[in-house]
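*Asks:* I'll drop the sequence and a predicted model, then ask my questions.
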Amino acid sequence: MDIPRILLGLLFLVSGIDGLLLVFTGTNYINPPTSPAGLAFEHALKVSGFFWPLMKSINLIGAVMLLSNRAPALGVALLLPIITVIIGFHIALNPGGMPVAVVLAVVTGMLLIAYRDRYAALLR
């Protein structure tokens, strides 16, 4: 499961770094095409004052856990709520980003299956 772990880790590492650069410098370097409704949602997250930096910090922590292969199941668990929102975001607000959502869902599903023994105690 190295390829899905590294792919998910790199995706969230880049996202986390770009998001925190926005917080500290005011500049976003990655600007994927987003619908007007999607931009409004993203703007609301940013102007909340706390949620954007929190989310991007969790992105970085989860990414480092995945890329370093230190507690990767915990890294996926930390990222799972964010992944769920990203997938919902693309379904409801930004259908043009569905290819990203599908890749994210497939890679996450592969890792959830690979680490299912580590999540077993949570599901009892």
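*Replies:* Received, thanks.
*Asks:* please count neighbours and contacts with C-alpha atoms only from this point.
*Replies:* Fine.
*Asks:* which elements pack onto the one helix or strand residue 104 maps to?
*Replies:* Per DSSP states H and E: residue 104 is located in helix 98-114. Helices and strands touching helix 98-114, by 3 or more Cα pairs under 8 Å, 6 or more residues apart in numbering; DSSP states H and E, are helix 2-25, helix 72-92.
*Asks:* one more structure, for comparison:
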Amino acid sequence: MTRVLLVHLPRTLLGLLFLVSAADGFWFFATGEHLIHPPTSPAGLAFEQGLQASGFLWPLLKIVNLLGGLSLLLNVVPAFGLALLAPVMTVIALFHLVLNPGGIPIAAVMVLCGVVLVHAYRDRYAALFR
């Protein structure tokens, strides 16, 4: 039961969050509209539009979201999926802290799930710090 709460639940939540983000991003490519777009501040919208206007960063971000989210959801090399998503989670957390405070609650859940999973997979990351 403890393993379910400390690994499976945060892994599934984080995987779903990033899978939905990827689906929304790919839908945006196809239609120019978002499936899900929570309220965003003007500064947050400008940042997002800049990523989209780059022509390469937005698609790259959505591919990383898809790969990391699937890795976590399917429990296939989840420590690698989490490592892929760690920089993205950092940017998302800072985005909400600095540009879009309305999203801090979801960013906090994301960071909490990530920290719990880093702790759960710490043995897989040990070689990186030797």
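*Replies:* Cool, the structure landed. These numbers come from a predicted model, not from an experiment.
*Asks:* would you pull the TM-score for this pair?
*Replies:* Comparison of the two superposed chains (TM-score structural alignment, normalised by the length of the first structure) gives a TM-score of 0.98, and 124 aligned residues with a Cα RMSD of 0.6 Å.
*Asks:* quick one on the thing from earlier: now the helix holding residue 104 of the first structure: buried residues?
*Replies:* For helix 98-114 of the first structure, a neighbour-count test (16 or more other Cα atoms under 10 Å) marks 98, 101, 104-105, 107-108, 111-112 as buried.
*Asks:* contacts only, for the residue mapped onto residue 93 of the first structure from the second structure.
*Replies:* Using TM-score structural alignment as the criterion, the counterpart of residue 93 of the first structure in the second structure is residue 99. Neighbour list for residue 99 of the second structure: 41, 43-44 [criterion: Cα atoms under 8 Å, 6 or more residues apart in numbering].
*Asks:* quick one: those residues as TSV, columns for neighbour count, distance to residue 56 of the second structure and secondary structure too.
*Replies:* Shown next, in TSV, are these (neighbours: other Cα atoms under 10 Å; distance: Cα to Cα, whole Å; DSSP: H, G, I helix; E, B strand; the rest coil):
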residue	neighbour count	distance to residue 56 of the second structure	secondary structure
41	15	23	coil
43	13	21	helix
44	17	19	helix
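*Asks:* which of those lies closest to residue 92 of the second structure?
*Replies:* Taking Cα to Cα as the measure, residue 92 of the second structure lies nearest residue 44 of the contacts of residue 99 of the second structure, at 10.7 Å.
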